[in-house]
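A.B. asks: structure of the sequence below:
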Amino acid sequence: MRDPLIHHAPHRPMSGTPQFRDGLQVRTWLTLWAMTYNLLRAAGSLASAFHAKATTATLRAHLIQVPACIARSARRVTLHLPYNWPWQYAWTHLFDTVHGPPG
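C.D. replies: Okay, the predicted model is just below:
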């Protein structure tokens, strides 16, 4: 069985990958890449059962690239999600789980 981190590696856009000069830069870049991957997978698991099994491209399209309008008023920020957006329930469930009251 292959490691899931390596399994999904070919599906990532690597066009912005910098040219490395030493091993420290490579390790730093891979560490940041792995942290981003793990946070995205955790967000998918918290959002819904469908997103827990989804690819990283699907998670980016459904949960990260949110078509919302940002409104600011009285020091509060409000996100206005589109009407009948297909992933509104998953996104609001993720948001409420992460930003819920302290337990």
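A.B. asks: please make it C-alpha for all contacts and neighbour counts, starting now.
C.D. replies: Noted.
A.B. asks: Trp33: neighbour count?
C.D. replies: By other Cα atoms under 10 Å, 13 other residues sit near Trp33.
A.B. asks: where's it, which helix or strand?
C.D. replies: Using DSSP states H and E, Trp33 sits in helix 23-47.
A.B. asks: let me see the ranges of the strands in the chain.
C.D. replies: 69-73, 76-80 (DSSP state E).
A.B. asks: how about the ones you listed in a markdown table, adding distance to Arg60 and mean neighbour count?
C.D. replies: As requested, the strands of the chain are exported to a markdown table (distance: least, Cα to Cα, whole Å; neighbours: other Cα atoms under 10 Å):
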| stretch | distance to Arg60 | mean neighbour count |
| --- | --- | --- |
| strand 69-73 | 18 | 9 |
| strand 76-80 | 18 | 10 |
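A.B. asks: one more, for comparison:
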Amino acid sequence: MRRVKDARYPDALFPVWRYHPFFTDTDEPVDVADITHRRHAIIETVFADLIDGPLAHMPSGRFGANSAWILCAAIAHNLQRAAGILAGGAHAVARGATLRRRLITIPARLARPQRRPILHLPAHWPWATHWLRLWRNTIGHSPPATAPT
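C.D. replies: Below is the predicted model of the structure:
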């Protein structure tokens, strides 16, 4: 049994605790078993991201093709997590589908009128600041001048 202070009651006269029971078949002490189970919960989230994303469409029944697909999926997942951390805010812990929807699949276009690049971002796009932070943290400078579309 693990006890955690309940954050919903910060001004309580006495500390309020929540208890989280868990079952295990290991011989580890409770605190070590709790850490092991939390690590397992993290990997389950990674598996869920991969299954909802690239692993939903395994290409063939051939081992070599599936092996290459899984390798590409792992690389893409790691790049996506790094992009989320570089974008900051809630994107640092967001799921893969959220990162794809908010940062990767952006409704923008790059134009070069008069041979000067201009980035056309949507006028009221709610994640523009996060995307621009990702750009600056990755490239090292601001993107080409932005023009709302």
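A.B. asks: give me the TM-score for this pair.
C.D. replies: The TM-score (TM-score structural alignment, normalised by the length of structure 1) is 0.82; 99 aligned residues with a Cα RMSD of 1.9 Å.
A.B. asks: so can I have TSV of the strands of structure 1 showing distance to Thr56 of structure 1?
C.D. replies: Below are these laid out as TSV (distance: least, Cα to Cα, whole Å):
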stretch	distance to Thr56 of structure 1
strand 69-73	24
strand 76-80	24
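A.B. asks: about what we covered before: what about the helix holding Trp33 of structure 1, distance to the chain center?
C.D. replies: Its chain's average C-alpha position is 10 Å from that of helix 23-47 of structure 1, according to Cα atoms, centre = their mean, to the nearest Å.
A.B. asks: identify all contacting residues around it.
C.D. replies: The contact list for helix 23-47 of structure 1 (Cα atoms under 8 Å, 6 or more residues apart in numbering) reads 5, 20, 51-54, 56, 59, 63, 90-91, 93-94, 97.
A.B. asks: leaving out chain neighbours, which residue sits closest to the residue nearest the centre of structure 2?
C.D. replies: With distances taken as Cα atoms, centre = their mean, the residue of structure 2 nearest its centroid is Ala94 (3.8 Å). Excluding its sequence neighbours, the residue lying closest to Ala94 of structure 2 (Cα to Cα, 6 or more residues apart in numbering) is Gly84, at 7.2 Å.
A.B. asks: coming back round to it: residue in structure 1 matching the residue nearest to the centre of structure 2?
C.D. replies: Under the alignment (TM-score structural alignment), Ala94 of structure 2 pairs with Ala54 of structure 1.
A.B. asks: repeat that for Pro117 of structure 2.
C.D. replies: Counting by TM-score structural alignment, the partner of Pro117 of structure 2 is Val77.
A.B. asks: which residues are in contact with the spatially closest residue to that match that is not a sequence neighbour?
C.D. replies: Leaving aside its sequence neighbours, Val77 of structure 1 sits nearest to Ala71 (Cα to Cα, 6+ apart; 5.8 Å). Neighbour list for Ala71 of structure 1: Val77, Thr78, Leu79, His80 [criterion: Cα under 8 Å, 6+ apart].
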